[in-house]
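**Student:** I'll drop the sequence and a predicted model, then ask my questions.
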Amino acid sequence: MPSTGSARGEDDRPLLLQLEQRLTKLIDTLYPDERTRPGYARLAKEIRETTGGTISATYLWELATGKKRNITLEQLDILAQFFGVPPEYFLNDEVSERVNAQLTLATALRDTKIRSLALRADGLSPASLDALLTMVDEARKLQNLSAVSHPNPPAAGSHD
């Protein structure tokens, strides 16, 4: 029987849990080094300086820890603007998955060796790129790393 919404528990409110998780992911992605990650006071100041919008340090902490549940559209827009994501990122699974894939790529490209590998591969034929992907997949297997799915792999001979 579907819930009527009267006495809902946290498990019945996945959107609120997702907001907490997605905000934390954005903070972790923007500031990957925990030692240099700003506290909520400094983060609130950076948000104000970057966007002109105001969200208090306490409110940010409450959102990130799930203590606060009543975010306004204005506050959602300020967070989206600061983190460079569409506001729908916080509310829509499909948008969130797409943005998270982009964040994963951006995070990987911070590594100079990965960036160098990608830049050196530019201009190679599709067959050469396929061979490189196969080599990387095999290296991942040798190191017992999980497989990486290749989204929409190009057909042999196509030019992406």
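**Tutor:** Nice, thanks for sending it over. Numbers count the residues shown, from 1 in each chain.
**Student:** alpha carbons only for contacts and neighbour counts from here, please
**Tutor:** OK.
**Student:** For this protein, which residue occupies the most central location?
**Tutor:** Centrality entry for the chain: nearest residue to the mean C-alpha point is Asn100, 3.4 Å, by Cα atoms, centre = their mean.
**Student:** And that residue, how far from Ala147?
**Tutor:** Separation of Asn100 from Ala147 (Cα to Cα, to the nearest Å): 18 Å.
**Student:** Which SSE is immediately downstream of the helix or strand that contains the residue nearest to the centre of the chain?
**Tutor:** Per DSSP states H and E: Asn100 is located in helix 93-108. Next along the chain after helix 93-108, taking DSSP H and E as the criterion, comes helix 112-121.
**Student:** packing partners for the helix or strand encompassing Arg42?
**Tutor:** Using DSSP H and E, Arg42 sits in helix 40-51. Here helix 40-51 touches helix 57-65, helix 73-83, going by 3 or more Cα pairs under 8 Å, 6 or more residues apart in numbering; DSSP states H and E.
**Student:** try this one next to it:
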Amino acid sequence: MLHDLGERLSGLITALYPDERRRPGYARLARMIRETTGGTISATYLWELATGRKRNVTLEQLGVLAAFFGVPLEYFINDEVSRRVNAQLALAVALRDAKVRSLALRAEGLSPASLDALLTIVNEARRVENLDRVGEEAHDTGEQPDRPEAQRS
């Protein structure tokens, strides 16, 4: 819901600009938003939204933010849409790492048994390194939750 607006907006900024040293400031972001979408959001207001200090935002402003970040407007107001988009963003961020990409590409074509063994190894490595277990519900079962049942093979 809108109480998560700051968290969602700052998450989008971080996903788009993961390197803090290269992340644009709010003034530059506001200018980029204006140049890209034609919509106007001040740097101060953008900062207030991203930090949760302000929550009073119009649908028009949410539309401008959605257009700039390439997410559906519903991302900001619907928890389920937000969860799906965040999962996609997490995948995109993970795939920026060349070693993660290499691992994923090398897994292509392996048998289901080999993929299961690989997932077991990765899950154990994540446990040893005290990392969260990620995406097991969809990936360990081979399910693709965003596809309608009729399209599954």
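**Tutor:** That came through fine. Please read these numbers as outputs of a predicted model, since none were measured by experiment.
**Student:** What's the match for the residue nearest to the centre of the first structure in the second structure?
**Tutor:** The alignment partner of Asn100 of the first structure in the second structure, by TM-score structural alignment, is Asn86.
**Student:** Tell me, how many residues neighbour Leu46 of the second structure?
**Tutor:** 21 (other Cα atoms under 10 Å).
**Student:** That one: what's it in contact with?
**Tutor:** Tyr26, Ala30 (Cα atoms under 8 Å, 6 or more residues apart in numbering).
**Student:** residue in the first structure matching it?
**Tutor:** Counting by TM-score structural alignment, Leu46 of the second structure corresponds to Leu60 in the first structure.
**Student:** Kindly report the same for Glu136 of the second structure.
**Tutor:** Aligning on TM-score structural alignment places Glu136 of the second structure opposite His150 in the first structure.
**Student:** which SS class is its match?
**Tutor:** Following DSSP: H, G, I helix; E, B strand; the rest coil, His150 of the first structure is assigned to coil.
**Student:** ok, now how distant is it from Thr107 of the first structure?
**Tutor:** 17 Å.
**Student:** quick one: which of these two has more around it?
**Tutor:** A direct count of neighbours by other Cα under 10 Å for His150 of the first structure and Thr107 places Thr107 higher, at 13 against 8.
**Student:** Which residue, neighbours along the chain excluded, lies closest to Glu62 of the first structure?
**Tutor:** Nearest non-adjacent residue to Glu62 of the first structure, counting by Cα to Cα, 6 or more residues apart in numbering: Lys68, 4.8 Å away.
**Student:** tally of neighbours for that neighbour?
**Tutor:** Lys68 of the first structure has 15 neighbours, counted by other Cα under 10 Å.
**Student:** No further queries at this time; thank you.
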